[in-house]
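S.K.: Test case, fold it:
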Amino acid sequence: MNYELLCNKVISIVKLTGNFIRKEAMQFDVQKIEYKGLNDMVSYVDKTAEQKLVQNLEKLMPEAGFITEEKTINRAGKTYTWIIDPLDGTTNFIHGIPTYGISVALYEDRLPVIGVVYELNRGEMFYSYKGGPALMNKKEIKVSNNPDLKSSLLATGFPYYQFDEQAKYLKLLAEMMQKSHGVRRIGAAAIDLVYTACGRFDAFFEYNLQQWDFAAGCFIVQQAGGEVYDFAGGNDYFEKREILATNGKLTTEMLEAIKKYF
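M.R.: Okay, the predicted model is just below:
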């Protein structure tokens, strides 16, 4: 398979869907939101964007399965699976905060081969494919070279349900705040990850994520020379849904801190 060619086709599909989201952002009515669960919002924009992505990705690979946030399709694939978040940062979108995007990953035999994350407000397309570099708008990106926490800027996310882990998380957050240049919470894990991939952040950590939040972003971090682990320092982050993504130089320091609490 020509992964580069397929990735370019995915980028075109993501751009088209992004145009739809941008248009709707200009006239979005907050009264049209729905709730999937506690503090878990969705809108017609999420659902329609997902339908557009699925429809066009199906044309590329009719045999592929799908894992999608809004469950507009439920189909297992034998070899290939698309993992889609049609609007990562829905809460930001609903409140008019300009950080949100589209995340699309392709997995082959349970391993990532394509990752695309489109941050809509800055018009930045982050992507990579098996055997290729990590890029942003056609320019190669790399993780940062910062050697330690004291010189680093970190990113994280806050839980909006399952608060049983909150006390431990707040202790970890306090330690990270004291040891680094600061901790940012943008509100879109896919964006946090690609910002780590291009060196804006030096590391990202969050628990209780969903696969569509990180499938593309984690792959792009790795392709940019970074590392991705679960909170125990293993490679089971896909199933555990807890992510530590670093530039590779901060891994030991951050795992030592995380393991105190998780």
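
S.K.: going forward, measure contacts between C-alpha atoms and count neighbours the same way
M.R.: Noted.

S.K.: all strands of the stretch 101-250 of the chain, in order?
M.R.: 101-108, 111-119, 124-129, 134-136, 139-140, 153-156, 182-184, 203-207, 227-229, 242-246 (DSSP state E, counting those that start in this stretch).

S.K.: I have a second one here; can you model it like the first so I can compare?
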Amino acid sequence: MHPMMNIAVRAARSAGNILLRYYERTDTLKVTQKGLNDFVSEVDRASEQAIIDTLRSSYPNHAILAEESGNKSGNDYQWIIDPLDGTTNYLHGFPQFSISIALKHRGVLEHGLVYDPLRDEIFTASRGEGALLNDRRIRVTNRKSLDGALLGTGFPYRDQSHLDAYLGMFRALIKDTAGIRRPGSAALDLAYVAAGRLDGFWELGLSEWDFAAGALLVKEAGGTVSDINGGGRFFETGNIIAGGLRLHSAMASVIRPHLTDHLRG
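M.R.: Coordinates of the predicted model:
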């Protein structure tokens, strides 16, 4: 494993210990509402600080983009951190949340991990080296069509301006699939696509820290990641489709008629 990935794993495990420590007593946590249906707790901040401290101890000059503390300047390396993806799940005791850490070098994703502390599953990927789950190589499924596919998604909950378009996509996709799941952690959903547990995934309005690591996992597991139009601007738009090559194409073709002018733009 690359030395930078080793440090990221150490950071994720440190943060995971904090999440597990408070998981059975979330009713004691101080929670603040950041926006519509968007919450942050003291455990989010403690988890993020543990990650930053670990990364800074080895790479003090690297830039950091983190969900709770924003963008911190540095050199050509930038860490992208979500210390608790699935905060609402966590606060309700719903056992689906994760930690996401990615590293860009001069704008190119080089390393990414998604850690599920409850199951002690750590998904890792380094550019050009494939994707792993607990050191076992993983691959996306080779499903060729929506028939029998299991998809993951996330309902728009912060910005609902595209809700009608999203519901149109949902209705169109659910007709031909084996089912659609909405577990509540986009990072973990993308890791599941990489591991073949889901055949595909789509969501609108994500932030970079939600999907940076997961996108690299899917790509390194042999899959395709695009924006909602099928192009490469998902880092700019936050709208994403992911899956195996043929399944991704099938999803994109069904989604396309439901795109508004704004989503196309």
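
S.K.: picking that back up, nearest to N39 of the first structure, out of the strands of the stretch 101-250 of the first structure?
M.R.: Closest approach to N39 of the first structure among the strands of the stretch 101-250 of the first structure (Cα to Cα): strand 203-207, 16.5 Å.

S.K.: State the span of the second structure onto which the closest one is aligned.
M.R.: Under TM-score structural alignment, the counterpart of strand 203-207 of the first structure in the second structure spans residues 200-204.

S.K.: how distant is the matching stretch from the center of its chain?
M.R.: Between the centre of stretch 200-204 of the second structure and the centre of its chain there are 10 Å (Cα atoms, centre = their mean, to the nearest Å).

S.K.: Assess the claim that L255 of the first structure and A232 are in contact.
M.R.: Yes - contact criterion Cα atoms under 8 Å: L255 of the first structure and A232 qualify, at 7.3 Å.

S.K.: Can you tell me the residue that sits opposite E42 of the second structure in the first structure?
M.R.: With TM-score structural alignment as the criterion, E42 of the second structure matches Y44.

S.K.: In contact with that match, which residues?
M.R.: The contact partners of Y44 of the first structure, by Cα atoms under 8 Å, 6 or more residues apart in numbering, come to K32, I33.

S.K.: what's around S12 of the first structure, how many residues?
M.R.: Residues near S12 of the first structure, counting by other Cα atoms under 10 Å, number 12.

S.K.: With the one 4 residues further on instead?
M.R.: For L16 of the first structure, the number of neighbouring residues by other Cα under 10 Å comes to 14.

S.K.: what does L263 of the second structure give?
M.R.: 16.

S.K.: From K30 of the second structure, how far off is it?
M.R.: The gap separating L263 of the second structure from K30 of the second structure is 36 Å, by Cα to Cα, to the nearest Å.

S.K.: same deal with P83 of the second structure?
M.R.: Distance from P83 of the second structure to K30 of the second structure, by Cα to Cα: 16 Å.

S.K.: same check, this time on R106 of the second structure
M.R.: For R106 of the second structure, the distance to K30 of the second structure - Cα to Cα - is 37 Å.

S.K.: And for I255 of the second structure?
M.R.: 40 Å.

S.K.: between these two, which one's more packed in?
M.R.: I255 (23 against 10).

S.K.: ok, that one touching L167?
M.R.: No - using Cα under 8 Å, I255 of the second structure makes no contact with L167, being 10.4 Å away.

S.K.: Please look at G148 of the second structure and T177 and confirm they touch.
M.R.: Yes - judged on Cα under 8 Å, G148 of the second structure makes contact with T177 at a distance of 5.0 Å.

S.K.: tally of neighbours for P60 of the second structure?
M.R.: 13.

S.K.: What of N92 of the first structure?
M.R.: Neighbour count of N92 of the first structure, defined by other Cα under 10 Å: 16.

S.K.: Aligned against the second structure, show me the partner of it.
M.R.: Per TM-score structural alignment, N92 of the first structure is aligned with N89.

S.K.: Same question for F219 of the first structure.
M.R.: In the second structure, the residue paired with F219 of the first structure is L216, using TM-score structural alignment.

S.K.: For that match, give its distance to R10 of the second structure.
M.R.: 19 Å.

S.K.: Repeat that for R233 of the second structure.
M.R.: In terms of Cα to Cα, R233 of the second structure sits 31 Å off from R10 of the second structure.

S.K.: Quick check: P112 of the first structure touching V104?
M.R.: No - contact between P112 of the first structure and V104 fails when scored by Cα under 8 Å: they sit 10.7 Å apart.

S.K.: higher neighbour count, the two?
M.R.: Higher neighbour count among P112 of the first structure and V104: V104, with 28 against 22, using other Cα under 10 Å.

S.K.: picking up where we left off before, right, and the secondary structure at the match of N92 of the first structure would be what?
M.R.: Secondary structure assignment for N89 of the second structure (DSSP: H, G, I helix; E, B strand; the rest coil): helix.

S.K.: Return the residues in contact with it.
M.R.: P95, Q96, F97, G184.

S.K.: tell me which residues of stretch 131-151 of the second structure are tucked away?
M.R.: By neighbour count with 16 or more other Cα atoms under 10 Å, stretch 131-151 of the second structure contains the buried residues 131-133, 138-141, 143-147, 149-151.

S.K.: tell me the residue furthest from the middle of the second structure?
M.R.: What lies farthest from the middle of the second structure is T28; by Cα atoms, centre = their mean that is 27.2 Å.

S.K.: Please report how far the aligned partner of T17 of the first structure in the second structure lies from V9 of the second structure.
M.R.: Under the alignment (TM-score structural alignment), T17 of the first structure maps onto A15 of the second structure. According to Cα to Cα, A15 of the second structure stands 10 Å off from V9 of the second structure.

S.K.: who has more neighbours, the two?
M.R.: A15 (28 against 22).

S.K.: Where does that one sit: helix, strand or coil?
M.R.: helix.

S.K.: Which stretches in the stretch 151-262 of the first structure count as helices?
M.R.: 166-179, 189-197, 211-223, 237-240, 251-261 (DSSP state H, counting those that start in this stretch).

S.K.: Many thanks, have a good one.
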